[in-house]
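*Asks:* One predicted model, sequence on top.
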Amino acid sequence: MPSVLPDGDPAPADGLLPPACADGAAGRSFSFYVHIPFCTVRCGYCDFNTYTATELGSGASQLTYAQTVSREIDFAEQVLERSGIPQRTVDTVFFGGGTPTLLPAADLVTVLQRIVQRFGLTPGAEVTTEANPDSVTRESLAELAAGGFTRVSFGMQSAVPHVLQVLERTHDPRRLPQVVSWAREAGLEVSVDLIYGTPGESLQDWRTSIEAALALEPDHISAYALIIEEGTKLAAQIRRGQVPNIDDDDHAEKYQLADELFTAGGYGWYEVSNWAREPRFACDHNLAYWKGGDWWGAGPGAHSHVGGLRWWNVKHPAAYQQRIDAEISPGAGREFPDAEAVELERTMLLTRLSSGMPLELLGGEARQNVAGLIADSLIDPKQALQGTLVLTQRGRLLADLVVRQLLGF
């Protein structure tokens, strides 16, 4: 969740949604995202809306955050009801950040239980929290599992100390097997997140990280290319020549290595940057985003989407808390994307999935561009003949280019 908020129309203080948001709502999935904005340190590459205790000062408190965000969940129930949105149980819940597990496990369970009380959970609902390996204990993971969490996503990033040092990650990579074992003992599914392309990371370093991740036998692995965001410490270091810049060819080579080793290890890709040990271990929450479901984002800077309307909360935790205390919407702005933006986003998201995008969803001009993409080995020809656009491995490397050529941008 990037820290810079988009432009848009002002969000109303009562938070009410336009009548059009109710159209077809009963047939759409509904999820909750809960943003926990606290971190022990700010990593040099991170552009997310996160804060250390020093940055926040006395403006917002970790001690009362669970109560504050729970009050937004109460507000969400009222807004959706008053806006005529049919009551739906929650299909997935995701606690992200920041480092959600900096809060006591009891606080995270408190927030989850408020969602359950106000909305209910669909049977078998996926409930995930992100966690740093150094922010959990055997006891805290057991408490999360007992409180209704089903999945933990560990921010592994790398198994190589000098790579973690560049990223300013604080955990000891040797701790991963222990925390994964604790999570398994508690009955939680396990995902690990990796980052490739860090300045100074060799191909052998990346292979070491992949092999270390596979040795953990997680249910799910995410591998993301490092993106240098303007305004971050790492961007400034690159600009000053203190660390080398990232390289697209290096990213491509590392992606290919990851895909080959994950596949050999029994993991199948289901989204460009995500692999699962079995289809049932795919991240349902992210799939809900990619397939256009509805979700309410609670917390400072969190984004929401219901019936095509998008809105986002005020960014700073202190401003967020002030609005919650005043019993008004924490929303800062909102928008209905136009038809062109909707088509672009739908195409961009669906084409990233291994299930692909039905060709019938493409306009006539876009369909005419499919043949050229097949000729360039970017789209699977057999799948296209069956009516679905599915990227080849080369197409996954050039996913943005595929979308631009499809839509003529």
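*Replies:* Cool, the structure landed. Numbering: from 1, shown residues only.
*Asks:* Please make it C-alpha for all contacts and neighbour counts, starting now.
*Replies:* Fine.
*Asks:* which residues does the nearest residue to K233 once chain neighbours are set aside contact?
*Replies:* Nearest residue to K233 in three dimensions, chain neighbours excluded: G44, at 4.7 Å (CA to CA, 6 or more residues apart in numbering). With contacts defined as CA atoms under 8 Å, 6 or more residues apart in numbering, G44 is in contact with 166-168, 232-234.
*Asks:* One more: V166?
*Replies:* So V166 contacts 44, 198-199 (CA under 8 Å, 6+ apart).
*Asks:* alright, now check it against this:
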Amino acid sequence: MPPFGPHYGFGLYVHWPYCARICPYCDFNVYAAKDRETGPLVEAILQDIQAHKARLHDHPPLTSIFLGGGTPSLLTVQDLEAIIQTATDQFGLEPNGEITLEANPNDVLRSNPGDWQKAGINRVSLGLQSLDDAALTFLGRDHDVTNALRAVEAVQAVFDNHSLDLIYARPGQAISDWQSELSQVLALGAPHLSLYELTIEERTAFGKRAARGELIPMQDDDQADLYELTQTLCEAAELPAYEVSNHARAPEYESRHNHIYWANGDWIGVGPGAHGRLTIDETRYATEAARRPTDYIAATSPTNTALPTLDAARELLAMGLRPATGLDLTRLSRLGYEQPDQSLLTDLEENGIITQAGSSIALTAQGRLLADAVAKQLAASMDL
């Protein structure tokens, strides 16, 4: 059995590329939603799901469905229901399977979360991004704090399983300001938080401003201070980190869909620009759909590329280190690679970066701060 594949989880990711407003930090495949005829794109997504069934007839029922974007909360209830029904008709869904909708606060207030639940959604990931009006303006969001809090209340009235997403380590953000803001968020009582440090990507509006010297990203040491504060406050609120950027009150609130990525399971990617990883006859394939909606509608068949063993091993190492459960290194051995040098593992353990338990290693809280660097060290020691 390969060290990747649907036995580590099998998900469906649906990318809805339209947004009411494109945020200046966003590096995803997104487009302005104004005056768009969305029916042909929804139909193409349904056909894409059906076409995947013919290739994956031996795959088990889906573990999860994740509707992301872009802004999938712009979809009508009827479209959401059609996508979910098509997926479950084709593949089935595990008992208590997770179906997540990413939502913006203003869409929550314009919609009825109860209707989302009736359509099949059982988890909502709400993109608050901040509880500071000036920060929301800086981040290009189309909601304010008042509407954010109203949206949280509306979601919590329907969905026990929900997540709040925030962005911190913004330029000039004081540690005291983040402490106050995160404390407010924790007081809302959500069972899951996704807390991301702001990343300035070259292709984004922020990236262009940074290149002109108009925006100065936060220094690494200052980001590290905020990250450590985040861990302390979340631990005290009984929302420990179960992954580098994700916190949950209990295992049942952890994102089952994201666990598929970290475990190197299989997932179908549908919608413009969506990526997937599929295992067929023990070969790992990378899939990518056409990026432009018009191109996707014209030809929904994705590009399929057999993933070289080296790339599969690198993904396995980088992703497998992210969750607190860590990575069983024998999975890399099954791809033909030697174990990392034991002296390196011992050194990392003695410096409080990892823990070891048999053939498995896991990052400590300090190690999660250095996740990418640790993965590079281990890869170098294994000639990856």
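*Replies:* Arrived safely. Being a predicted model, the structure only gives us computed values, none of them experimental.
*Asks:* re the thing from before, which one of the contacts of V166 of structure 1 sits closest to E217 of structure 1?
*Replies:* Each of the contacts of V166 of structure 1 was scored against E217 of structure 1 by CA to CA, and T198 proved nearest at 23.8 Å.
*Asks:* any idea what the closest one aligns with in structure 2?
*Replies:* The alignment partner of T198 of structure 1 in structure 2, by TM-score structural alignment, is R170.
*Asks:* Go ahead and confirm that match touches P217.
*Replies:* Yes - R170 of structure 2 lies in contact with P217 (CA atoms under 8 Å); the separation is 7.2 Å.
*Asks:* Report all helices and strands that the biggest strand by length in structure 2 contacts.
*Replies:* Secondary structure of structure 2 per DSSP state E: the longest strand is strand 93-103. In this structure, strand 93-103 of structure 2 makes packing contacts with strand 62-69, strand 123-129, judged by 3 or more CA pairs under 8 Å, 6 or more residues apart in numbering; DSSP states H and E.
*Asks:* Contacts only, for the aligned partner of T129 of structure 1 in structure 2.
*Replies:* Aligning on TM-score structural alignment places T129 of structure 1 opposite L101 in structure 2. Applying CA under 8 Å, 6+ apart to L101 of structure 2 gives the contacts 66-68, 72-73, 121, 123-125.
*Asks:* Please report how far W296 of structure 1 lies from L102 of structure 1.
*Replies:* Noted for W296 of structure 1: a distance of 22 Å to L102 of structure 1, by CA to CA, to the nearest Å.
*Asks:* returning to that earlier point: buried subset of the contacts of L101 of structure 2?
*Replies:* 66-68, 72-73, 121, 123-125 (16 or more other CA atoms under 10 Å).
*Asks:* which of those residues sit farthest apart?
*Replies:* P72 and R123 (13.3 Å).
*Asks:* the strands in the stretch 201-350 of structure 2, which residues?
*Replies:* 246-248, 266-270, 275-280, 283-288, 303-306, 327-328 (DSSP state E, counting those that start in this stretch).
*Asks:* Can you lay out the helices and strands packed on strand 93-103 of structure 2 as TSV showing distance to Q184 of structure 2?
*Replies:* As requested, those are exported to TSV (distance: least, CA to CA, whole Å):
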stretch	distance to Q184 of structure 2
strand 62-69	26
strand 123-129	12
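*Asks:* Tell me which of these lies nearest to M319 of structure 2.
*Replies:* strand 62-69 (18.3 Å).
*Asks:* what stretch of structure 1 does that closest one fall on?
*Replies:* Going by TM-score structural alignment, strand 62-69 of structure 2 lines up with residues 90-97 of structure 1.
*Asks:* quick check: longest helix of structure 1.
*Replies:* Of all the segments of type helix in structure 1, defined by DSSP state H, the longest one is helix 62-82.
*Asks:* quick one on the thing from earlier: the match of T198 of structure 1: what's it in contact with?
*Replies:* 197-198, 217-218.
*Asks:* Translate F91 of structure 2 into the numbering of structure 1.
*Replies:* By TM-score structural alignment, F91 of structure 2 lines up with F119.
*Asks:* contacting residues for its match?
*Replies:* 77, 87-90.
*Asks:* at 7 Å instead, please
*Replies:* F119 of structure 1 is in contact with 88-90, counting by CA atoms under 7 Å, 6 or more residues apart in numbering.
*Asks:* now that we have the residues you listed, which one has the most neighbours?
*Replies:* V90 (23 neighbours; other CA atoms under 10 Å).
*Asks:* can you put the buried ones among the contacts of L101 of structure 2 in TSV and add distance to I297 of structure 2?
*Replies:* Below are those laid out as TSV (distance: CA to CA, whole Å):
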residue	distance to I297 of structure 2
F66	20
L67	18
G68	18
P72	17
S73	20
I121	25
R123	28
V124	27
S125	27
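*Asks:* Of these, which is the nearest to R36 of structure 2?
*Replies:* P72 (13.9 Å).
*Asks:* pretty sure that closest one contacts C19?
*Replies:* No - counting by CA atoms under 7 Å, P72 of structure 2 sits too far from C19 to count as a contact (8.3 Å).
*Asks:* Show me what A237 of structure 2 aligns to in structure 1.
*Replies:* Checking TM-score structural alignment: A237 of structure 2 goes with G265.
*Asks:* Also D133 of structure 2?
*Replies:* Checking TM-score structural alignment: D133 of structure 2 goes with P161.
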